[in-house]
Every structure is written in C-alpha cells, then in structure tokens.
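S.K.: Sequence plus the predicted model coming up.
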Amino acid sequence: MNRDSRIVPSRYPKRAHHDPETIYPILDEALFCTMSFVHEGRVRSIPQSIVRVGDAVYFHASVGSHFFRSLAELEEVCITVTLADDIVVAKTAFNHSVNYRSVVMWGKPEVIDEHDEKYAAFKTLTEKMVPGSWDYLLPMTDKQMAKTMAIKVPITEASAKVRQGPPSDVESEEPIWTGLIPIKTVRGAPVPGPDAAGISLPAHLVSPTSVKE
C-alpha cells in the first residue's frame, strides 16, 4: 500500500495505521461511507453503502445517476468511513474526545460491466447489509442488473486512524467525573411492511432481540 504523505496525518500521526490488518476490518464493519470527488469544477460528496471484496471496495448506483455516470472519467475519488466507539468525557471540555476508528482512502473508480464480477459485488453488498438474505429473496434479473451500476475502487492508497482509551486531562483534584460513554450501533427487531402480514419472520432475520411474527 502506498505511503504518500497525504495519508500521514499531521495531527497525532502515531494514531495512523497503514496495514491491511487494521484498515480492512474497519471497512468491513462500516455499512456506509462518504465518497468525495471533483466534478465539473465543483467538489461533490455522496453518502454510499460500501462493501470490500479483496483489495477493492464496491458501490452501487442507478445508471440514471448523473454523478456516477461521470466516475469512470475521474482520476480519483476520496472515500472516508468513521466508526465511533465512545464519547470520551474529561475534566475539561477542551480534553473531551471520541474513541474512533476511521479510514481515508483514494483511488481511481472503475465502472464494472463484467457480469460475474458485478453480480458478485451486488450479492456481497446485500449479504453485508442483511446477512443470509440473498438466497431468500427473488433472484436478481438481467433487467435489474442493467439498471444498476457497480463501481470498483482499488485500495491502493489508504490510512486508518484510531483512538482508543481513557481521557487525557489536566492534573486536578477537583471531583469531576471522567470516563467513557459507549456508542453502539444496534440492529433492532424487524418491523413488517404492509405486504408481510401473516408471513413468519424468516430465519435469517431472527436475532436474540427479534420478536417472531
């Protein structure tokens, strides 16, 4: 992985990591990212669902998207993800912080037309969002495939930045509480849609917190 100067943060560089063993798990846990690029002389940022397959990340978009149709012409995009783990509460507001894991990466986007790679990207993204659902759902049709773009960005230039641990604070005897407030992303119990009346919750959606229909 390239070690360009822009992937070395100027603030707390010791928190930076450039190894796939740190970067890939963060990308795998993140459901969403922000993709930024310059188009027609203006900076654009688009929130996107994201999935990693090997040494690349994939996205999907409608073929009618004005912005995404232009991606193949771009030299690079910047992709960022952040996972917040704790609010760090210190004795001073100045020293409040966040325990987090983040990734910033740059790469040249490629629109995927090859059927098998495109199909595999959609399947992997769907399974990431709703594990176990691909084989349960109606099969994806060729018409649906044709209406959906698959965009690939190789992971060639990337940096993770991680902060974990208790607050760093001024030395003081004042009785002020310090510590961590955990931030958790939790999947709640599925809520049936209008067409699901009388249909049992499928096994892949059942979790310890799910209520069976």
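M.R.: Alright, I've got the coordinates.
S.K.: Could you use CA atoms for every contact and neighbour count after this?
M.R.: OK.
S.K.: So Trp134 is in contact with Thr126, correct?
M.R.: Yes. Counting by C-alpha atoms under 8 Å, Thr126 is a contact partner of Trp134 at 6.6 Å.
S.K.: now the host helix or strand of Ile87, how far from the centre of its chain.
M.R.: In the assignment (DSSP states H and E), Ile87 maps to strand 77-89. Centroid displacement of strand 77-89 relative to its chain, using C-alpha atoms, centre = their mean, to the nearest Å, is 10 Å.
S.K.: ok, and what's touching that strand?
M.R.: 26-27, 30, 32-38, 95-109, 166-167, 177-184 (C-alpha atoms under 8 Å, 6 or more residues apart in numbering).
S.K.: Inside strands: which ones of those?
M.R.: Of these, the ones assigned to strands by DSSP state E are 32-38, 97-107, 179-182.
S.K.: And those, which of them are buried?
M.R.: Neighbour counting with 16 or more other C-alpha atoms under 10 Å marks 32-37, 97-107, 180 as buried within those.
S.K.: Val153: how many residues sit nearby?
M.R.: A count of nearby residues for Val153, using other C-alpha atoms under 10 Å, gives 22.
S.K.: For the helix or strand hosting it, which helices and strands make contact with it?
M.R.: Applying DSSP H and E as the criterion places Val153 in strand 148-154. Counting contacts by 3 or more C-alpha pairs under 8 Å, 6 or more residues apart in numbering; DSSP states H and E, strand 148-154 is packed against strand 56-62, strand 110-112, helix 115-129.
S.K.: Against that first model, consider the following:
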Amino acid sequence: MTQQEAPSQRTTIKRVPQRGDYQRDTIYQILDEGLVCQVGFVADGQPVVIPTAYGRVDDTLYIHGSPASRMLKTLLQGIDICVTVTLIDGLVLARSAFHHSMNYRSVVVFGTATLVQDAEQKLVALKAFTEHVIPGRWPEVRQPSRNELAGTLVLSLPLVEASAKLRTGGPLDDAADYELQVWAGEIPLKLTAAVPITDSRSPRQIEIPAYASNYIRHSNLARFSQYL
C-alpha cells in the first residue's frame, strides 16, 4: 500500500493530505510507541470518548477491561467505533500567532470490535498489553489466574481501516513575516522516565530490573522528516 492509497473513504486524509500515510509499518510504529488510545463511540445516543491502554499483535489491536465497563459492554453490541492514538513530538513557534503548530504523529482506526473468547488468544492479548507498556516484564510476573481471566474482557479490532497523519519540521510562515524580529523554531518534546521507586514491601535484595531502570519509549521519528 502506498502513501497515497487510503483503505476506505472515511480513512482518507482530507485536511493537508500530504501529511497522510497509509502504510502498515508507519501505522504500527506509531501504535507501538504510544501508551494510551482514545476510544470513541455512541452510547445511549450520546458521543463518548474513553482513554484506555491497548496492545497490538500483528494486524489486530486489543483493548481490555472489566466486564462491568460501560465502554466494553457498549462495544460488545457490534457498533462502529473510532480509536485514535497521538504522539506529540514538539511545539512549533512561528513568527505569527496564526501559524503556530505542533509536530505530531497520529493514527485513526475505524471498525467494529469483537469479543475474544478463546483462552489462548486472550492470554496472547494480555501479554501484548504488558509488553507494550513494559517490554521484558511478562516473563517475570505471575500469569493471570483462571478467575482473573474470567474477570477480564478482551476485545479485538482489526487494523483494516487505519490511517496515519504526521507533521515534522519548523514553522511555515508567510513570506513577509520572515523579516519580523521574532524568535521562531521548535521546542522538541519527548516522554522520559524518572528513577524507578521500589515498592516499600519489596525485599531489599531484589534489584531494579534493567527494563525499569533504563525504561525508554523507542521513537522512529527520524524516518518521518518528510512530513511538513
């Protein structure tokens, strides 16, 4: 799939279409770097947007939660949903107030979520949730019990109708404004982790694992420099 080929009409980027990208690897890289998605749907005639964690396995996005969750109970009705993920890479300060912007990478997914009933697939999804947030964590922790599995709903959403939109680089001012004596440029932003805080009830001999002490969200921002 090329950058210009949208998978459907509703995923087609209409505002600044040159920033759109429909390639699988672009969409996957943004989803894998993000931590929280926004799930949009209609419940009782009202639009609702709920933030939640997620995980990805190949061409499928997974979301999970309690069987009592209003969001999950509503999604189980087979309604259309919209899932978005946004990464903010920088603040773009132009010479004019009008042209201030942000550098970002975002993904929008449309579709219908379905309940994961197979126990093995459910475990794969739960592992994906954990490894998405903390790579290397799943092999060390206790695996979910039968009761915990029964008390967790997992929904799958195929990444078929998905699109990405990105902006990188500095401000784009009007030609006359480049003569203004006003500082312009970008303030880069990134998510960084502070020093881990060990739980007070942990035995002293347990050391902080490397995946916690060296935690970082790996970015693929450099490959997206063409989006302006």
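M.R.: Yep, it's here. Treat the numbers as computed from the prediction; the structure is a model and nothing was measured.
S.K.: Post the TM-score for the overlay when you can.
M.R.: Once superposed, chain against chain, the TM-score is 0.91 (TM-score structural alignment, normalised by the length of the first structure); 209 aligned residues with a C-alpha RMSD of 1.8 Å.
S.K.: thinking again about what came up before, tell me the residues of the second structure aligned with the strand holding Ile87 of the first structure.
M.R.: Aligned by TM-score structural alignment, strand 77-89 of the first structure falls on residues 81-93 of the second structure.
S.K.: ok, average deviation of that stretch from the first structure?
M.R.: Stretch 81-93 of the second structure, aligned to the first structure and superposed, deviates on average by 0.6 Å (mean C-alpha distance after the TM-score superposition for the first structure).
S.K.: picking that back up, other residues contacting the strand holding Val153 of the first structure?
M.R.: 55-63, 107-113, 118, 121-122.
S.K.: re earlier: and the helices and strands packed on strand 148-154 of the first structure as JSON lines, adding distance to Lys152 of the first structure?
M.R.: Output for those, formatted as JSON lines (distance: least, C-alpha to C-alpha, whole Å):
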{"stretch": "strand 56-62", "distance to Lys152 of the first structure": "5"}
{"stretch": "strand 110-112", "distance to Lys152 of the first structure": "5"}
{"stretch": "helix 115-129", "distance to Lys152 of the first structure": "9"}
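S.K.: Turn those into JSON lines, columns for mean neighbour count and distance to Ser200 of the first structure.
M.R.: Converted to JSON lines, these look like this (neighbours: other C-alpha atoms under 10 Å; distance: least, C-alpha to C-alpha, whole Å):
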{"stretch": "strand 56-62", "mean neighbour count": "19", "distance to Ser200 of the first structure": "30"}
{"stretch": "strand 110-112", "mean neighbour count": "18", "distance to Ser200 of the first structure": "37"}
{"stretch": "helix 115-129", "mean neighbour count": "16", "distance to Ser200 of the first structure": "20"}
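S.K.: Which one, of those, ends up nearest to Val191 of the first structure?
M.R.: helix 115-129 (15.8 Å; C-alpha to C-alpha).
S.K.: Trace the closest one over to the second structure and give me the residue numbers.
M.R.: Using TM-score structural alignment, helix 115-129 of the first structure pairs with 119-133 in the second structure.
S.K.: after superposition, how close is the matching stretch to the first structure?
M.R.: Aligned to the first structure and superposed, stretch 119-133 of the second structure gives a mean residue distance of 0.7 Å (mean C-alpha distance after the TM-score superposition for the first structure).
S.K.: got the end-to-end distance for stretch 136-154 of the second structure?
M.R.: 21 Å (C-alpha to C-alpha, to the nearest Å).
S.K.: chain center to that stretch: distance?
M.R.: Centre-to-centre, stretch 136-154 of the second structure and its host chain are 22 Å apart (C-alpha atoms, centre = their mean).
S.K.: what does Tyr12 of the first structure align to in the second structure?
M.R.: So, by TM-score structural alignment, Tyr12 of the first structure is matched to Val16.
S.K.: neighbours around its match, how many?
M.R.: By other C-alpha under 10 Å, 11 other residues sit near Val16 of the second structure.
S.K.: where's Gln181 of the second structure relative to Ser96 of the second structure, distance?
M.R.: 11 Å.
S.K.: more neighbours, these two?
M.R.: Neighbours per residue, other C-alpha under 10 Å: of Gln181 of the second structure and Ser96, the larger number sits with Ser96, 16 against 8.
S.K.: State the distance from the spatially most distant residue from the centre of the second structure to Arg95 of the second structure.
M.R.: Using C-alpha atoms, centre = their mean, the residue of the second structure lying farthest from its centre is Glu179. It sits 39.0 Å away. Relative to Arg95 of the second structure, Glu179 of the second structure is positioned 9 Å away (criterion: C-alpha to C-alpha).
S.K.: cool, and Ala53 of the second structure?
M.R.: From Ala53 of the second structure across to Arg95 of the second structure, the span is 38 Å (C-alpha to C-alpha).
S.K.: Next: Ser200 of the second structure.
M.R.: For Ser200 of the second structure, the distance to Arg95 of the second structure - C-alpha to C-alpha - is 50 Å.
S.K.: quick one, which of those two is more surrounded?
M.R.: Arg95 (20 against 7).
S.K.: So that one is in contact with Glu186, correct?
M.R.: No. If you go by C-alpha under 8 Å, Arg95 of the second structure and Glu186 don't touch, sitting 11.7 Å apart.
S.K.: In the second structure, what sits opposite Thr22 of the first structure in the alignment?
M.R.: Matched by TM-score structural alignment, Thr22 of the first structure corresponds to Thr26 in the second structure.
S.K.: returning to that earlier point: and the gap between the match of Tyr12 of the first structure and Val57 of the second structure?
M.R.: For Val16 of the second structure, the distance to Val57 of the second structure (C-alpha to C-alpha) stands at 30 Å.
S.K.: likewise Thr168 of the second structure?
M.R.: Taking C-alpha to C-alpha, one finds Thr168 of the second structure at 28 Å from Val57 of the second structure.
S.K.: Which one's more surrounded, those two?
M.R.: Thr168 (21 against 17).
S.K.: That one matches what in the first structure?
M.R.: When the first structure is aligned by TM-score structural alignment, the residue opposite Thr168 of the second structure is Gln164.
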